[in-house]
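Student: how would this look folded up:
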Amino acid sequence: MKEDFSKLFPDDREEHTNETVLRQSQLIMLRMLKIVDYICEKNSIDYWLDSGTLLGAVRHGGFIPWDDDIDIAMPREHYERFIEIIEQELPEDLYFKCYDTTENPKHTWGNVIDTKSRIIEKGAEDHISGLYIDIFPFDSYSDNFFKRNFSEKLHKHLFIKSFLVNAPLKKPFFKGSNLPKNIVRLLSRLTIIFSILNHKKIYNLSLKSREQRINSMKNNPKTNYGYGTDILNWDKVYDSEVIYPLKKMKFEDGEFSVPNNCHSFLVTQYGGSYMTPPPEYNRYTHFNHVEPIAYNKPCVNNEEKQFVTK
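Tutor: So this is what the prediction gives:
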């Protein structure tokens, strides 16, 4: 029986119109996270706060003040079970899409999406959607160093290197950590083998062997976890003891699952200075435009490009 989330987690976005658009968006996504957490607990599905959301929990006790999305992760088997049950569990104002269930999805990972808001994402100005939660599958990587690094992670290495070549230089060009990153990108473009690669071609080639690689990695011992073999942008691998057993941590006004060793997890992901916020010029958001309340403007794809100019 589907829960009455209007009572469990009421949608009170209209009570927060005095807040900034960013804060309104965060509160909407927080409600979404509470619903996902409830569904996962009900169905014995493991998840944990990931990436900037985990960093926000540890460093700020909630959202990073300028963050405008939520990231969570799941082991592959739990992610697949989540896909099976989520559409029947979500309230009507939320929906789920991913590569396995949606034609021409934007990502290979999953998104729970709010239907009552509208966003325009940076780099995808022709795609109008709602505020969302990213859900990343984690695969089990081999204990064998050579298999893990020269077989299982080869697709990721190629994608990251070619993406580096094709990516624009970071602005401001000569400040802080942007300077060495831009130097590396410029030097990479001088390397012929990488300059002829196109990350989109590698991405499409990788998708052709996606199912085979996922199934193969399910046979690995559960001793190393990393972003899924189809999540080509991220290349981190964590010992299972870093993630399990999961524990709870405060995030805003709730408690949610996090890795067992958040410090080790975040050091691997961000480096040892993760508790020091970056300078203001290096604080990035994901969206060009957000409407936290857009009841009469349903989410569409590629059909409202005029919205970009409004």
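Student: okay, CA-based contacts and neighbour counts for the rest of this
Tutor: Noted.
Student: helices along the stretch 1-150 of the chain, start to end?
Tutor: Along the stretch 1-150 of the chain, counting by DSSP state H, counting those that start in this stretch, helices occupy 5-8, 21-42, 51-60, 76-89, 145-147.
Student: and the spatially closest residue to residue 141 that is not a sequence neighbour, how many neighbours?
Tutor: Distances taken as C-alpha to C-alpha, 6 or more residues apart in numbering place residue 224 nearest to residue 141, at 5.3 Å, with adjacent residues excluded. If you count neighbours by other C-alpha atoms under 10 Å, residue 224 ends up with 20.
Student: can you tell me which residues contact residue 224?
Tutor: Listed by C-alpha atoms under 8 Å, 6 or more residues apart in numbering, the contact set of residue 224 reads 140-143, 237-240.
Student: for ChimeraX, what selects the buried ones among those residues?
Tutor: To isolate the buried ones among these in ChimeraX, judged by 16 or more other C-alpha atoms under 10 Å, type:
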select :140,141,142,237,238,239,240
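Student: ok, and for the strand or helix carrying residue 183, which residues are buried?
Tutor: In the assignment (DSSP states H and E), residue 183 maps to helix 178-189. Neighbour counts using 16+ other C-alpha under 10 Å place 178-179, 181-182, 185, 188-189 of helix 178-189 among the buried residues.
Student: after it comes which helix or strand?
Tutor: Next in sequence after helix 178-189, counting helices and strands by DSSP H and E, comes helix 192-195.
Student: what's the first helix or strand after that next one?
Tutor: Tracing the chain past helix 192-195, the next element assigned as helix or strand by DSSP H and E is helix 199-208.
Student: quote the end-to-end distance of stretch 47-65.
Tutor: End-to-end distance of stretch 47-65 (C-alpha to C-alpha, to the nearest Å): 23 Å.
Student: got it, and stretch 66-79?
Tutor: By C-alpha to C-alpha, the extent of stretch 66-79 from end to end equals 28 Å.
Student: second input sequence below; structure requested for side-by-side comparison:
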Amino acid sequence: MLSTFHSLKKWAEYEKVHYTLSDKDVHDVQKLLLLIMDDIHDVCTENNLRYVMTGGCAIGAVRHKGFIPWDDDIDICLLRKDYDRLPELINKAYPGKYTVQNINTSPDYDLNFMKIRLNGTRFVEPADNDKRNAGLFIDVFPIENVRKSRIGRLWQRFTSDGLQFICSCVRIKDKYRRMGAVIEADPELGRMLGKKKAIGTLFSFRSLRKWLLTTEKALSNCHNDKSDIIAIPAGRGHFGGEQYLRKWFMDPVLMQYEDRQYFFPKEIHKYLSHLYGNYMTIPDEADRERHTIIEYDISKYADMI
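Tutor: Here you go, the predicted model:
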């Protein structure tokens, strides 16, 4: 119950006005995401920032030498100190080309990870607060240091996951009125959302933004850059499910991704096995996610894809 992110992936399908990406759309999105990723790669390498592609991108690199065929997103991770430098460097290298959203740069943004959005495109999801700046995006997650002692790690997990749960509940409370179509179409999900709304109401003595800032501070409060363990607490597995040996990620390696090369965790097989189990099994067609959104337009870049 910590996160409703994956449960709400079909939110747009329940809205009266929505757009389901076709196979051609997915192909076009993938091409444009690669162009965005090229810019991020260049900024990182020119400024000695270490990034790794993770999640479905890592599966795709191993299993398909590129995108999972039906996938339409890119996730990357950077060490916290590099993550914090990235927004300014992106804006300096490509002024006006991108909107970098995080809780420090965008007052309406409500997640504890970053989105780098391509201006001049539209890729609007129902959960987006700032629909004016809702272009095609790449998700960027911070890699956090983990305390050495067992008690320290337990406390770090408790505060990290606890605060993220509070943020999730307050976020649901704030958006509950917009979720009418979801609640009506999926009663079971609606009941879960109702419970989180109730919890969120209890914690609404502070604004969501203040909770997010408190959470950001808690996530990044271990400053031991040589700790044996790192975590990606803003990722799908949160702090408890996304702890890894630092040596798995450090010294990233270049791997083929479509007709490019990008950086991936050094021990990519150990990373993927930890997070997904048997990641080489291709899911049945019915289980493959197809992105449905509210608004889609990448025509400005048609001649580049």
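Student: adding mean neighbour count and distance to residue 258 of the first structure, write the helices of the stretch 1-150 of the first structure out as TSV.
Tutor: What follows is the helices of the stretch 1-150 of the first structure, written out as TSV (neighbours: other C-alpha atoms under 10 Å; distance: least, C-alpha to C-alpha, whole Å):
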stretch	mean neighbour count	distance to residue 258 of the first structure
helix 5-8	11	22
helix 21-42	19	12
helix 51-60	21	7
helix 76-89	16	15
helix 145-147	11	27
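Student: any idea where the strands of the second structure begin and end?
Tutor: Counting by DSSP state E, the second structure has these strands, from start to end: 19-20, 51-53, 75-79, 98-101, 114-118, 122-124, 137-145, 229-231, 243-245, 253-257, 260-264, 292-293, 295-297.
Student: right, so of those, which gets closest to residue 162 of the second structure?
Tutor: Closest approach to residue 162 of the second structure among the strands of the second structure is made by strand 229-231 (15.4 Å; C-alpha to C-alpha).
Student: just tell me what residue 138 of the second structure corresponds to in the first structure.
Tutor: Structural alignment places residue 138 of the second structure opposite residue 133 in the first structure (criterion: TM-score structural alignment).
Student: deepest-packed of the strands of the second structure, please.
Tutor: Each of the strands of the second structure was given a mean neighbour count from mean count of other C-alpha atoms under 10 Å, and the largest, a mean of 25, is that of strand 51-53.
Student: how close does that one sit to the first structure?
Tutor: Comparing strand 51-53 of the second structure with its match in the first structure after superposition yields a mean distance of 0.3 Å (mean C-alpha distance after the TM-score superposition for the first structure).
Student: what span of the first structure is that strand aligned with?
Tutor: Residues 47-49 of the first structure are where strand 51-53 of the second structure lands when matched by TM-score structural alignment.
Student: my read: residue 131 of the second structure touches residue 124, true?
Tutor: Yes. Counting by C-alpha atoms under 8 Å, residue 131 of the second structure touches residue 124, with 6.5 Å between them.
Student: surely residue 40 of the second structure touches residue 91?
Tutor: No. Under the criterion of C-alpha under 8 Å, residue 40 of the second structure is not in contact with residue 91, lying 10.9 Å apart.
Student: follow-up on the earlier one: can you redo the helices of the stretch 1-150 of the first structure as CSV with distance to residue 216 of the first structure?
Tutor: Written out in CSV, the entries for these read as follows (distance: least, C-alpha to C-alpha, whole Å):
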stretch, distance to residue 216 of the first structure
helix 5-8, 38
helix 21-42, 26
helix 51-60, 26
helix 76-89, 12
helix 145-147, 12
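Student: out of those helices, the one nearest residue 273 of the first structure is which?
Tutor: The closest approach between residue 273 of the first structure and any of the helices of the stretch 1-150 of the first structure, judged by C-alpha to C-alpha, belongs to helix 51-60 at 11.2 Å.
Student: can you give me how far that closest one is from the chain middle?
Tutor: A distance of 13 Å separates the C-alpha centroid of helix 51-60 of the first structure from that of its chain, computed with C-alpha atoms, centre = their mean, to the nearest Å.
Student: ok, stretch 146-161 of the second structure next?
Tutor: The chain centroid and the centroid of stretch 146-161 of the second structure are separated by 22 Å, computed with C-alpha atoms, centre = their mean.
Student: ok, residue 137 of the second structure to residue 60 of the second structure distance?
Tutor: Distance, residue 137 of the second structure to residue 60 of the second structure, using C-alpha to C-alpha: 18 Å.
Student: actually residue 256 of the second structure, sorry about that
Tutor: Applying C-alpha to C-alpha, the value for residue 256 of the second structure to residue 60 of the second structure is 10 Å.
Student: quickly list what's touching both of the two.
Tutor: In the contact map built from C-alpha under 8 Å, 6+ apart, the residues linked to both residue 256 of the second structure and residue 60 are residue 66.
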